[in-house]
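1. Provided below for reference: sequence and predicted model.
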Amino acid sequence: MSNLGRIFTAIAGFSGFLSVALGAFGAHGLQAHLAALQMTEVYHTAVQYHMAHTLALLGVALLMERMKPPRYLALAGWLFIVGIVLFSGSLYVLAISGIRVLGAITPFGGLCFLAGWLCLAVAALVRS
């Protein structure tokens, strides 16, 4: 496996662990707090997108061994990572803190997710 493939796999492993841990913490440790702030759905959305894009990152890491050139795959991987941090991260903090201005960051994470998926499609089309 390439070095970048290993890095993406390691980040996906850590991210998947974190997604499950944060999901469990939200469901058990933060339930009353999130309900009081009416942020349960926001937190759930953060966990859902976090895990979905963790799996996408793992898929990118695996595809890097099969597809050449990996340039667009690498870009897709990095965009998924930034998207997780911006989209899910901002929603986690928003849900826990109630600071609504953080919602302004969330769309940038969503744009990273969209660009990552587009790069994945382009990687399949520019194979040599």
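-> Perfect, thanks for sending it.

2. can we go C-alpha only for contacts and neighbour counts from here?
-> Will do.

3. residues touching Met39, list them.
-> Applying CA atoms under 8 Å, 6 or more residues apart in numbering to Met39 gives the contacts Ala95, Ile96, Gly98.

4. before we move on, what about His50?
-> So His50 contacts Ser15, Gly16, Ser19, Ile84, Ser88 (CA under 8 Å, 6+ apart).

5. ok, structure two:
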Amino acid sequence: MASLFWTLGSLYGASSVMLGAFGAHGLKSRIADPSRIASWNTAAHYQLIHSTTLLLATYAAPQNRLAMGLFTAGMTMFSGSIYLLVLNPEKFKALGPVTPLGGLCLIGGWVALAVGRRGAVPRL
């Protein structure tokens, strides 16, 4: 199971760099609203942070599938909904409530990491 999360973390990390580059270079010619560009950058930033965290969790806490699942779901819902809302706010307006749910999953992933170790510090 940890190898699945390793693969997902790697793919989410690679896609966050690609999406961040698109936001910095390609999106500005399509979207004039600076707040939408900032939202895109926030999504890419959070995706990169949590893909790295997912990779570290597969090594430091491979038994903690709850944390890894929450990070994966959180990145998908939080960053994914923001990307779609930035690209087409009217078409994807129903996804607005998904963003905070994704954020809660990301927070839950951190809490699951903290609770799952029960005081043991992983050796990296």
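-> Nice, I can see it. All values reported here derive from a predicted model rather than from experimental measurement.

6. so after superposing, what's the score?
-> Between these two chains, after superposing, the TM-score reads 0.87 (TM-score structural alignment, normalised by the length of structure 2); 118 aligned residues with a CA RMSD of 1.7 Å.

7. picking up where we left off before, most surrounded residue in the contacts of His50 of structure 1?
-> Ser88 (28 neighbours; other CA atoms under 10 Å).

8. for the alignment partner in structure 2 of that one, which non-adjacent residue is closest in space?
-> Matched by TM-score structural alignment, Ser88 of structure 1 corresponds to Ser79 in structure 2. Nearest residue to Ser79 of structure 2, sequence neighbours excluded (CA to CA, 6 or more residues apart in numbering): Ala43, at 4.5 Å.

9. counting neighbours, what do you get for that neighbour?
-> Each residue near Ala43 of structure 2 was counted by other CA under 10 Å, and the total is 22.

10. before we move on, what about Gly109 of structure 2?
-> 27.

11. which residues does it contact?
-> With contacts taken as CA under 8 Å, 6+ apart, Gly109 of structure 2 has the following neighbours: Leu66, Ala67, Met68, Gly69, Leu70, Phe71.

12. looking at those residues, spot the one nearest Arg118 of structure 2.
-> Ala67 (13.7 Å; CA to CA).

13. now do the same for the closest one: its match in structure 1.
-> The alignment partner of Ala67 of structure 2 in structure 1, by TM-score structural alignment, is Ala76.

14. now the residue nearest the centre of structure 1: closest residue in space that isn't a chain neighbour?
-> Centroid-nearest residue in structure 1, with CA atoms, centre = their mean: Ile84, separated by 2.9 Å. The shortest distance from Ile84 of structure 1 to any non-neighbouring residue, by CA to CA, 6+ apart, is to His50 (5.6 Å).

15. try Pro62 of structure 2
-> Among residues not flanking Pro62 of structure 2 along the chain, Ala2 sits closest, at 5.7 Å (CA to CA, 6+ apart).

16. what strand or helix carries the aligned partner of that neighbour in structure 1?
-> Correspondence of Ala2 of structure 2 to structure 1, assessed by TM-score structural alignment: Gly5. Here Gly5 of structure 1 is covered by helix 3-24, with elements defined by DSSP states H and E.
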